[in-house]
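Asker: Build me a model:
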Amino acid sequence: MSDITPAMEFLLSRRSRPAKLLGPPAPDRTALRPILTAAARSPDHGKLEPWRFIVLERAACRRLGDLVAERGAALDRPEEDIAKARSAYDDSPLAVVVVESPKPSEKIPQIEQTYSTGAVCLSLLNAALASGWGANWLTGWPVSDRTFVEEGLGLAPHERVAGVIHIGTSTKTPPDRPRPDIDAITTWVAE
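Answerer: As a prediction, this is how the structure comes out:
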């Protein structure tokens, strides 16, 4: 097969849009549903669904921006760290939090559930981009703070945030960044 399909063309040219360059409008619930559905089709050994989504609309993002400031001060984070993390929420038109929610299983190790959750993050990012939206996968210090994730997002003690996928309209196209040298990172094994 020598022709590149449209799907491969997309994958070979896809690139995230920095969250700071995303503005309104964002997908509404009807437009977001197929994006979430595509993400949920990620590999999931054992069909455990060890992940879930929390959709943060604009007001919820701003509420979390306030909580970032509060938690940052309580944790004695530098002002520039607080401002950067807060702006990711304050400026976001929409964000989808991908929560790793592992399930007890004798057959499926925890690490495979973690990998599945990471696959959901990338699938969600790619589905948003393929749908014509700008999108970016972020984490940052707030999602490592148990108080932030439990009070702000309602996570259970066994859950953690794998990614916050910010989605909106790209206000500017950033320059492409250098990509990995495939020959430098690939080992071919014939026998």
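Asker: Please make it C-alpha for all contacts and neighbour counts, starting now.
Answerer: Noted.
Asker: Confirm Val161 sits in a strand?
Answerer: Yes - under DSSP: H, G, I helix; E, B strand; the rest coil, Val161 falls within a strand.
Asker: Check the burial of it by counting its neighbours.
Answerer: By the criterion of other CA atoms under 10 Å, Val161 has 21 neighbours.
Asker: which ones are touching it?
Answerer: Counting by CA atoms under 8 Å, 6 or more residues apart in numbering, Val161 touches 97-100, 139, 143-144, 149.
Asker: how about 10 Å then?
Answerer: 51-53, 97-101, 117, 139, 142-144, 149, 153, 155 (CA atoms under 10 Å, 6 or more residues apart in numbering).
Asker: before we go on, could you also do this sequence so I can check it against the first one:
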Amino acid sequence: MDALKLLLTRQSMHALQEPGPDAEQLDVILRAALRVPDFLNLKPFAFLIAEGEGRERLGALMRQAAQASGRPQEDIERAPKMPLRAPLVIVVAARARESKLAPLFDQQLAAGCAVMAMQMAAFAQGFAGVWRSGWPMHDDNLPGLLGLGPRDRIVGFLYVGTAAKPYPPLPNPDPAEFVRRL
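Answerer: Next up is the predicted model:
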């Protein structure tokens, strides 16, 4: 796919189904993440892959986090089903690296760029996906349950699969509405 067409036609898809990426396609997705801007080449991210039964394990950890955090019963019951909405879920975390020159925020931005790069790589290979956040991303208990460190932060959940319905028409906002010249 042409790079500009990819950038101008990418959109999120919440309705996902099998098939998801195979091992080779997932490797391309992960390699794209490793090409994002990354000051000092710290690689301040981690990718936790949940596919197959791994999605059920992720859901169980989400449920455990919801319970530990005192989330409403509706969230606790819904948590185990959340990762089942796609064949592949990639939990992306910003892994805090010690650096006197690269602030933590810069490292978190690099991890966020990795999510976008992975979604673009999936889209370029014919897959659909959506970058989800919600309460699990901001939960204080889930990172530890996932084996992340105390300074690490989840920056998103990338759900990837095949579009289960047609994409809606692309909006065409005018860039001028978002620009102010200095």
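Asker: about what we covered before: now, which of the contacts of Val161 of the first structure lie within helices?
Answerer: Using DSSP state H to define helices, the subset of the contacts of Val161 of the first structure located there is 117, 153.
Asker: which one of the contacts of Val161 of the first structure has the most neighbours?
Answerer: Busiest of those [other CA under 10 Å] is Thr117, holding 29 neighbours.
Asker: Just list the residues touching the counterpart of it in the second structure, thanks.
Answerer: Alignment note (TM-score structural alignment): Thr117 of the first structure maps to Ala111 of the second structure. Listed by CA under 10 Å, 6+ apart, the contact partners of Ala111 of the second structure are 33-34, 36-38, 43-47, 92-95, 105, 117, 153-156.
Asker: measure Ala111 of the second structure to Ala102 of the second structure for me?
Answerer: For Ala111 of the second structure, the distance to Ala102 of the second structure (CA to CA, to the nearest Å) stands at 13 Å.
Asker: Overlap in contacts, those two.
Answerer: Contacts common to Ala111 of the second structure and Ala102, judged by CA under 10 Å, 6+ apart, are Asp38.
Asker: host element of the most centrally placed residue in the first structure?
Answerer: The C-alpha lying nearest the average C-alpha coordinate of the first structure belongs to Ile165 (CA atoms, centre = their mean; 3.2 Å). Ile165 of the first structure belongs to strand 160-170 when assigned by DSSP states H and E.
Asker: In the second structure, which residue range corresponds to that strand?
Answerer: Taking TM-score structural alignment as the measure, the second structure aligns residues 153-163 with strand 160-170 of the first structure.
Asker: so where do the helices sit in the second structure?
Answerer: Secondary structure of the second structure (DSSP H): helices located at 3-9, 23-33, 53-68, 73-78, 104-124, 135-138, 142-145.
Asker: Most tightly packed of these?
Answerer: Each of those was scored by mean neighbour count; the highest is helix 104-124, a mean of 22, by mean count of other CA atoms under 10 Å.
Asker: mean distance, it to its aligned residues in the first structure?
Answerer: Helix 104-124 of the second structure differs from its equivalent in the first structure by a mean of 1.1 Å after superposition (mean CA distance after the TM-score superposition for the first structure).
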